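*Asks:* I would like the atomic coordinates for the input below:
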Amino acid sequence: MFFFWLLTAAKVYAHNSGTISGTVSDAAGRQALRGAAVRLLETGSTALTNELGHYRFSNLPAGTYHLSLSHMGYQAVQITVVLAEDQTTSVRTFLLATQIELGEVAVSSERPQEQQLITALDIRLRPITNSQEILRLVPGLFIGQHAGGGKAEQLFLRGFDLDHGTDIRLSVDGMPVNMVSHAHGQGYADLHFVIPELVQGVDFGKGPYNPEQGNLATAGWVNFRTRTALDSSFAKLELGQYDTYRAVAGVDVLGAKGRAQEQSAYVAAEYSFSNGYFYNPQNFNRLNLVGKYHGHLTPASRLTLTGSTFYSKWNHSGQIPDRAVAQGLIGWFGSVDPSEGGETSRHNLNAELVTMTPAGNVLRNQVFCSRYGFELYSNFTFFLNDSLNGDQIRQKERRHLFGYNGSYSHAHQLGSLPLTSTLGLQYRQDITDDTELSHTLDRRQTLEQRQLGDINELNAGVYLDEQLQLSSRLNLTTGVRFDVFRDQYRNLLLTPRRRQQATASIVSPKLNLYYTASPALQLYLKSGKGFHSNDTRVVVPQNGRDILPAAYGTDLGIVVKPAPRLLVQAAAWYLWLAQEFVYVGDEGVVEPSGKSRRQGLDLSARYQLGRFLYLDADFTAAKPRAIGAEAGEAYLPLAPTFTSAGGLSVQGWHRFSGSLRYRYLANRPANEYNSIVARGYFVTDAQVNYTHARYQLGLSVQNLLNTRWKETQFATESRLRGEALPIEEIHFTPGTPFFTRLSGTVFFR
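*Replies:* Here you go, the predicted structure:
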């Protein structure tokens, strides 16, 4: 273990009893460290730093105290604090980054619901090569791309085929990613506006147990935290097979001067191009621009401003039927309708002000807005409905999204027990113009407008979260949220045009219990109610019925270190939904289905084999079933039943780092009867980097064994040109073949 200490400053204020109030920051960037563990050795009490890097120990008699401070990936520190009678002593500590030692990781009883030990390890150890890898940091979360990298990924988690986000809530720095009542599907979540090199951390939860997370957070939620500061300016270039090019650059605007003033600002840009491995060139283009400022307006307040713009345009080969490949009509990477493709853009502004009061309470205010555009051409059924022109459709929308997230956290006592109460308010409004579904030909001619209208959807929510420390080992968190929705739709194809409206509300209680037997063992029981909203175009015609179907879940889990270098997390879980969502492509909406239940087991393990070598593995088993269906007809199409992912990672070995990884998705039913099966796959990837103080060289290989696999699959009824009758079978998008990519990065320090 390494020990490092820097200057500790103390300032005394009059107070009723002795208090140690401190902050922990990164020594290099001087940015606050969230989640640092601070242990008061004389009492055995432990605190975790909040988002301002702050911690606090109160009601202490005068005397000399010793604090042990640690954070994953940083050198541990021990400092001495002299506390006068009835005084507050303020302490500031800086930590230096170092190599991860799993033996130093401990389970804390302080705010256990906020601990992310598994993901904190992963974000440090796994190299991130693209936006898809960011999603794979969540244990058990699988993704599938079926539009050449342009469209949002299809998501799978805990026995859910989440489509593009129907039952998982995604956000970036607290700003929502999911698009409700989207032209392509409810909850559509496109994360491609995130530059992977700017991701600092990933917070996530499985199940509907967090009162702060509202709509769509049934299977779980994920929030990506982007960097508040760059370690240094950089420029990166990637070259790969299939005419693949990517350039990324980030500029630290304020540099050392800004760090000295505890401010940071950077701008970053990313451009990607690829023709892809399909026979039909994808002509994929993506551009990202980001600017971010982070600074302290006062010692107790922090302002973060972020602006970004994103644009992407592509062609894609679409989903192809098994029979077309088997009969030699097209190749494995071929296309039935080569004119499919799309174009999308998103422009974001995000501002957050976090203030800590003299009593240690935290006030957070965040406002955000986005302007979004989307146009997608797809052909799922080929010539099923129109034997002459084909069945191509266009889904298109223009959207304005704006909202507010606010909360006030108050640390106080319930008798002699520490209690933290958080009251939060959230508001979101989506306004779309000309949300469209049309029958088209070759992306040029509109044959029929099937849907065209304007959507105005409002969601306001308030929540209360109570975290009560019942003892040094037992923590109780309980909460409740109340949400109200107002859906409006104006059908532009009707005469006269009129706006229809529907409203609904829902109450969602939560109750979680954590027992930390030791720094190596924690048990927990989570329970709660959540919900997912439906598409406005479905809600309004139904006069608001089934607008907010409920989800009830429970988790029984354990976090344990059976050996100093082994960390294991396991959970048995159950989730009941009042209503499944089924995406209907030709209609462009998500329609409600029946009730369902899912139950399963999750297991994650992280093991440090040596000083430089780390092993990780995740396993999930689920049994998803429809409720009330006839025997043999209760399968949930495409819902995963068993998944596994893992690998070996190397960090800091003679300047080398890298990983060898696998992912496995088992066979699963493709329809309600399990008469059509979506075949599983086992795919391996590899990456190695050599890092110098001034540069980094990297090589990544996707599908190392060149496995032929189907990345996305659907049981679809279709008809090819010239076929007399339609056929229902697997339609798929082929997965990436052996694909190498070289990268070079230059750092400007």
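*Asks:* switch to C-alpha atoms for all contacts and neighbour counts from now on
*Replies:* OK.
*Asks:* name the nearest residue to Glu436, sequence neighbours excluded.
*Replies:* Distance criterion CA to CA, 6 or more residues apart in numbering; nearest residue to Glu436, sequence neighbours excluded, is Leu452 at 4.5 Å.
*Asks:* before we go on, could you also do this sequence so I can check it against the first one:
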Amino acid sequence: MKLLSPIVCGLPLLCGAVTAHADDAGQSQSAKANQQPIERVAVFGRQVNLLGQSSSASEGIVGAGEIESRPLLRTGEVLEFVPGMLVTQHSGSGKANQYFLRGFNLDHGTDFATTVDGMPINMRSHGHGQGYTDLNFLIPELIGQIHYYKGAYYPEIGDFSGAGSADIALTDDLPYRQVQLTLGQYGYQRLLATGQQQWQDNKFIYGTELQGYKGPWTDVEEDVRKVNAVGRYLTHVGNGQLAVTAMAYSNDWNSADQIPERAVTAGIIDEYGSLDTDLGGDSSRYSLSSQYVDANWRASAYVIRSRLNLFSNFTYFLDNPQDGDEFQQVDNREIWGGKLARDWAVSPLGINTNVTAGAETRYDHIGKVALYHTQQRQRIGTVRDDAVDEFSSGLFGKLEAELTDDLKLRLGARYDYYNADVDSDNTLNSGNANDGIWSLKGGLSYLVSDDLELYASAGQGFHSNDARGATIKVDPVTGEPQDKVDLLVRSTGAELGFRYFDREYINISAAFWYLDLDSELLYVGDAGTTEPSRASRRYGTEISAYYWLNDALSVDAEIAVTRARFTEDATLEGKYVDGTVPWVASAGINYQPAAAGIHTAIRLRYLGKRVLDSLKAHQADATTLVNLSLGYGYRDWDFKVEVLNLFNSHEHDIDYWYTSRLSGEDDSGVEDLHYHPVEPRMLRCSVSYRY
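*Replies:* Got it, this is the predicted structure:
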């Protein structure tokens, strides 16, 4: 079996109870028929053989070797290892990215659940957007694997998982220690140091990252100042492994936000210009987490402290012609939570079965979530200022049964309960909201041969809405009556798929899927937030293919086609879901020999035309980018050159259609295309000493 990075983990903290060698992953289902419990495989490789192991065709594992080889513009692009996912940005480098998957403009993370070492990253009732997912605190070199799940078919996963989820696990074993220096155009600087110390059954893994970046913008110097630090202690306890991880992140930056097309056309600014040069922010995140895994138990606990101050201006002079529309969003919170799961192997009626039961809980103490009018980053008015306490608990269970040597049945269920208290500066908007929701999930898989498996999956999921919307009574600006929204919103989906793996050269997976959502969350340009909207339906096809020409050279291609439509009030208000992307594709060539010498990777990513309004009157053009890396390893040294945006595309990272007003325009403003350009071609050079 040929892998890009055929390294097997010994006892991964997030990867099930039993591991297997890579060669065992290819054995037939019949050969395992008499084994108990059902085997779970976790391999640090790219798209390895998951026949007989995965729950659907839309599940996969990405290993550290693949992550290391791919050129990345931003840290958040690690989620582009999820087939069909594309990651962009509409503002400065320090805030959460924009994500696209399965026809969703996921904004900053809604409907895609992300965890890091058991810690939830999506922020509920957040100051900038529901489900806010900021991955800037990650050091990519310390990621061990990414296990992704698309669709709502997995009972272990709750909030924000309608489109899918990703479990990011930090490494349990560094292949080497290193010091790396990267310098690039537009003032890019990065210093990285990672290491590992081991004594008897104890291990300590650490890493630090310092990053600076001025950016290519005409009127704004980003002046990014990012600091990351990670310390990870691992030891054996009983028959399992305990990991305790501390993470610290701090960042501040200036922003070149999205701009109106008419300002560029009129020559007021160029494509890298800004209409408000006071924008930007600062963010920090500190966490302490622990995880324990043995043959039967999986447990995790965490505490997180998160802060964000963000200054934006999307409409310029529309709402406040005198002072401008600049605003500040504040989110200060602490999060506590944990998860516990137990596995049993049983044989009712002689059927080999794994049973899992578990529980999880999370408490967000949001001391301040606020929106202020500002001018030159000074507050001149308060839109709303709230404190929110939001608690959730979930129970889940599943069984995996081998009905025959080749046929597996998976059934699962979970129940989630949410309670939120809102203390608003306007007492009319204070109050309590609570809700509960059941989710049922199931699937079948049939191993046609040692190379081919078929899947049928179905399930219910949900996302939570901002708690402030569930208690609101009056608009905080106008004072007019405002309708409340449901705290929890149902999604329902299903898919048919297959996975083919010949254990020599080819790995192909494909799925045809659909998803119904009771309420969309849509981006509102003039407020910089999301708001609930109408019910919708999506369906589409995804195909991923990987071909290994030899042990060092591989090619891959991924394509996703989606149709998204509103199913409610479609005749009057339009049927097209704003911001959806019908076509997404990526492809790459990767040459990574085991020995020192030349290594290279080239990556193409395509984001198709986007519908910008529900009537499809306006669309954004497609965006195509190519990134290249070329390196040379010599003894303990590695030298690498990365060229990002190789062909210097001037296309757009993201586009919106809404009303804004420039100085001197009519009071009612102008509807226009607003976009953030892709960053121009840039060169980055790295030198690493590995020891």
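*Asks:* what does the residue nearest to Glu436 of structure 1 align to in structure 2?
*Replies:* In structure 2, the residue paired with Leu452 of structure 1 is Asp385, using TM-score structural alignment.
*Asks:* run a quick neighbour tally on the aligned residue in structure 2 for Ala571 of structure 1.
*Replies:* The alignment partner of Ala571 of structure 1 in structure 2, by TM-score structural alignment, is Ala511. Ala511 of structure 2 has 23 neighbours, counted by other CA atoms under 10 Å.
*Asks:* distance of Ala511 of structure 2 from Gly92 of structure 2?
*Replies:* From Ala511 of structure 2 across to Gly92 of structure 2, the span is 35 Å (CA to CA, to the nearest Å).
*Asks:* His236 of structure 2 too?
*Replies:* Counting by CA to CA, the gap from His236 of structure 2 to Gly92 of structure 2 is 42 Å.
*Asks:* of these two, give the one with the bigger neighbour count.
*Replies:* Comparing His236 of structure 2 with Gly92 by other CA under 10 Å, the one with more neighbours is Gly92, at 23 against 16.
*Asks:* contacting residues for the more buried one?
*Replies:* Glu222, Trp253, Asn254, Ser255, Ala256, Asp257, Gly280 (CA atoms under 8 Å, 6 or more residues apart in numbering).
*Asks:* now with 6 Å?
*Replies:* Contact analysis of Gly92 of structure 2 by CA atoms under 6 Å, 6 or more residues apart in numbering lists Ser255, Ala256.
*Asks:* which position in structure 1 aligns with it?
*Replies:* In structure 1, Gly92 of structure 2 lands on Gly148 (TM-score structural alignment).
*Asks:* what does Phe498 of structure 2 give?
*Replies:* So, by TM-score structural alignment, Phe498 of structure 2 is matched to Ile558.
*Asks:* test my guess that its match contacts Ala570.
*Replies:* Yes - applying CA atoms under 6 Å, one finds Ile558 of structure 1 in contact with Ala570, separated by 5.4 Å.
*Asks:* pretty sure the match of Gly92 of structure 2 is in a strand, no?
*Replies:* No - assigned with DSSP: H, G, I helix; E, B strand; the rest coil, Gly148 of structure 1 falls outside any strand and is coil.
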